[in-house]
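A structural model of the following input is requested.
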Amino acid sequence: MTEADARRLTVCLSFDVDAMSGWINKTDNAAMISRGEFGAFAIPRILSLLDRHGAKATFFVPGHTALAYPETVRSIAKADHEIGHHGWVHENPATFDRDGENKILQRGIDALAEVAGVRPIGYRAPSGQFSPDTVDLLIKAGFRYESTLAATDFWPYYVRNGDVVSKTEPFVFGEPSELIEIPIAWALDDFPLFELTPGSASPQHTPSEVREIWQTEFDYAYANAPGGVMTIIMHPQVIGRGSRLNMLDGLLEHMASHPGVVFESMETVETRWRSENPLDAYLQNGGPLPR
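Next up is the predicted model:
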């Protein structure tokens, strides 16, 4: 049996450690900002759960969070989990010009290097938003993968650079770049499923409802996407609540009971997937995306 045969499905557990930064961009109300503080408070119990399952994860950390909670961020690195880039103060990249977005990118890189001694190779856009310059800036900054887009479900792909989007003209596809996408889905994100945001009509779901969504998605991937990658997006301030963490504990047990399921960081996935799918071969084979 080859390594690929033994590894039927990779599960990437990812955590966006927004802490206060996600709220500071919206308000200066201390009551709202304190919701982000819970994210730092919950990190130890999350690390403990991951350790019990022998699971490696990726934590996307804004620079603001790293400087506010340096010991917490260092504890993530010390536990041998990957640290990725998640902006400076969780600002929406699409609201900045190219120079402004680049400065934010560099400020986040500098903060993670100062606090944890890491140079992240992975990026997730705050608020799940790209500007027309984001892909090009990530490539120029030396990022190797990103995890914000959703053009596939369980299959990484090379991100196009140079798409031309118009409301009046046909869509023009750019060319695949060296940047790898490890795709996400909002249905696999805990925040819109669990959290109440003032002014939003999104319903709150129970842990059992969210488990049903995530587990059913896992079961489909296991049966139909051998060799694929399933990404789950979580926020410590959300998933770190007792009932939700118990749900995650049970879900990981269910996943681990299936032969060939591994819990790996996105950095590990990127390295392996790139070696198995060099860009030249990917272009010749057409990749997973229709054009």
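
going by C-alpha atoms from here, please, whenever you check contacts or count neighbours.
OK.

now do the SS call for the nearest residue to residue 60 once chain neighbours are set aside.
Nearest residue to residue 60, sequence neighbours excluded (C-alpha to C-alpha, 6 or more residues apart in numbering): residue 84, at 4.3 Å. On the three-state scheme (DSSP: H, G, I helix; E, B strand; the rest coil), residue 84 is labelled strand.

I'd say residue 84 and residue 120 touch.
Yes. Using C-alpha atoms under 8 Å, residue 84 makes contact with residue 120 at a distance of 5.1 Å.

with neighbour numbers in mind, choose between the two.
Remark: of residue 84 and residue 120, residue 84 carries more neighbours, 31 against 22, as counted by other C-alpha atoms under 10 Å.

how much space between that one and residue 121?
Distance, residue 84 to residue 121, by C-alpha to C-alpha, to the nearest Å: 7 Å.

just residue 101 next, same as before
Using C-alpha to C-alpha, we find residue 101 at a distance of 17 Å from residue 121.

what of residue 200?
On the measure of C-alpha to C-alpha, residue 200 and residue 121 end up 34 Å apart.

second input sequence below; structure requested for side-by-side comparison:
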Amino acid sequence: MPEPTPQTPQTPPTSQTPQTPPTGRWPGGARCAVVVSVDFDAELPLLAASPEMARRAKTLSVGRYGATRGVDRLLREFADQDVRTTWCVPGRQAETHPRLVRRIAEAGHEIANHGHDHEDFDHLDLPAQRAVVERASAALAEVTGVRPRGFRIPAGEWAHGFPDALAELGFTWTSSLRGDDLPYFHPTAGTGRLIEIPVHHELEDHPYFFFNLDPAFPAGQSRIASYEQVLGNWTTEFDAYRRFGLCYVLRLQPEVTGTPGRIRLVRELLEHVRRHDDVWLATAGEVADWWADTRPGNDPDHPAEVFARLAGDAEGAR
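The predicted model follows:
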């Protein structure tokens, strides 16, 4: 009998398999988009969590470090790297630190609405959520001269109909949800085209580093992560986002990453990003504008569209 013909083994695809993102997804032939965002919260989340915090100077100092030192360090680093970023700022910060918020805007960074007092939206109905947004926009516009077009929820979940309210108020984007790694449209009832620019926990600094002894946060007292491992996570994610042609959104906080040691992580990550000449470094607003200008809407099978249809069916069945 003739010898069987040897079969060439098939190599399964690996994470290193080259990928070609869809042509034209990003401007100038870029492979991926990168948005560096900063939440300038300082002590407001602590005060929002419990009024008793107003008497706890040591605990409040953990958050206030952001305004004292962290903002300046991040601004210097972004200037050195020539990177324009998006800052999500509660309205109260414009009232408490007007010069600091004005400096951020005058440095060319985008200012977005982040609630007024870092409210937990779980405790607010839709009219109250809308009122918070309007109050914050007015405070930010008073300091910067520009009403914000973007929004990031401070805490909790927004009420049904909130994206419609944002669109009615003239917002064009939000960066609050986590269900995708590309922008998508909220199926709003009106004519506004509100775009979501998703964020992810692994690309934030807070889950790795935020720590307080009394009251204990986190409750298990188990976290201040290795700097090198966090930088490794962030660069690994960037490499993967670039490979697949996605929208990488880094989320920083001045009180967390604006320390003398951790600012190096921001520097080295941005240096790694800028070594690639096929990456679009943009503000969230620029990404939203590009997406709106180049996309007619979501694909019919996008989860946002599926959920909207299901919600409509459920409402019609009542």
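
overlay them and tell me the TM-score.
With the length set by TM-score structural alignment, normalised by the length of structure 1, the two chains reach a TM-score of 0.87; 273 aligned residues with a C-alpha RMSD of 2.2 Å.

more crowded one of residue 200 and residue 121 of structure 1?
The neighbour comparison of residue 200 of structure 1 against residue 121 (other C-alpha under 10 Å) goes to residue 121, with 20 against 9.

wait, isn't that one in contact with residue 147?
No. Here residue 121 of structure 1 does not reach residue 147: they are 11.2 Å apart, not a contact under C-alpha under 8 Å.

what is the burial count for residue 130 of structure 1?
Count around residue 130 of structure 1 with other C-alpha under 10 Å applied: 17.

residue in structure 2 matching it?
Superposed on structure 2 with TM-score structural alignment, residue 130 of structure 1 falls opposite residue 158.

if I pick its match, what's in contact with it?
121-122, 126, 129 (C-alpha atoms under 8 Å, 6 or more residues apart in numbering).

can we see that at 6 Å?
Applying C-alpha atoms under 6 Å, 6 or more residues apart in numbering to residue 158 of structure 2 gives the contacts residue 121.

what distance do you get for it to residue 57 of structure 2?
31 Å.

what does residue 286 of structure 2 give?
Per C-alpha to C-alpha, residue 286 of structure 2 is found 39 Å from residue 57 of structure 2.

what about the helices in the stretch 151-300 of structure 2?
Listed in chain order, the helices of the stretch 151-300 of structure 2 (DSSP state H, counting those that start in this stretch) span residues 162-168, 206-209, 227-244, 254-257, 263-274, 284-294.

need these in TSV with distance to residue 314 of structure 2 and mean neighbour count, can you?
Putting the helices of the stretch 151-300 of structure 2 into TSV (distance: least, C-alpha to C-alpha, whole Å; neighbours: other C-alpha atoms under 10 Å) gives the following:
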stretch	distance to residue 314 of structure 2	mean neighbour count
helix 162-168	18	20
helix 206-209	36	17
helix 227-244	36	17
helix 254-257	43	26
helix 263-274	45	16
helix 284-294	29	19
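
between the ones you listed, which gets nearest to residue 35 of structure 2?
Closest of the helices of the stretch 151-300 of structure 2 to residue 35 of structure 2 is helix 284-294, at 6.1 Å (criterion: C-alpha to C-alpha).

any idea how far the closest one is from the chain center?
For helix 284-294 of structure 2, the separation from the chain centroid amounts to 15 Å (computed by C-alpha atoms, centre = their mean, to the nearest Å).

now swap in stretch 48-66 of structure 1 and tell me
11 Å.

with stretch 176-185 of structure 1 instead?
Using C-alpha atoms, centre = their mean, the offset of stretch 176-185 of structure 1 from its chain centre is 11 Å.

residue 187 of structure 1 versus the aligned partner of residue 117 of structure 2 in structure 1, what's the distance?
Counting by TM-score structural alignment, residue 117 of structure 2 lines up with residue 89 in structure 1. According to C-alpha to C-alpha, residue 89 of structure 1 stands 24 Å off from residue 187 of structure 1.

and those two? which has more neighbours close in?
The neighbour comparison of residue 89 of structure 1 against residue 187 (other C-alpha under 10 Å) goes to residue 89, with 23 against 15.

distance of residue 198 of structure 2 relative to residue 105 of structure 2?
For residue 198 of structure 2, the distance to residue 105 of structure 2 equals 23 Å [C-alpha to C-alpha].

which residues does residue 93 of structure 1 contact?
101, 130-131.

reformat those as JSON lines; add distance to residue 235 of structure 1.
JSON lines is the format used below for the contacts of residue 93 of structure 1 (distance: C-alpha to C-alpha, whole Å):
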{"residue": "101", "distance to residue 235 of structure 1": "23"}
{"residue": "130", "distance to residue 235 of structure 1": "20"}
{"residue": "131", "distance to residue 235 of structure 1": "23"}
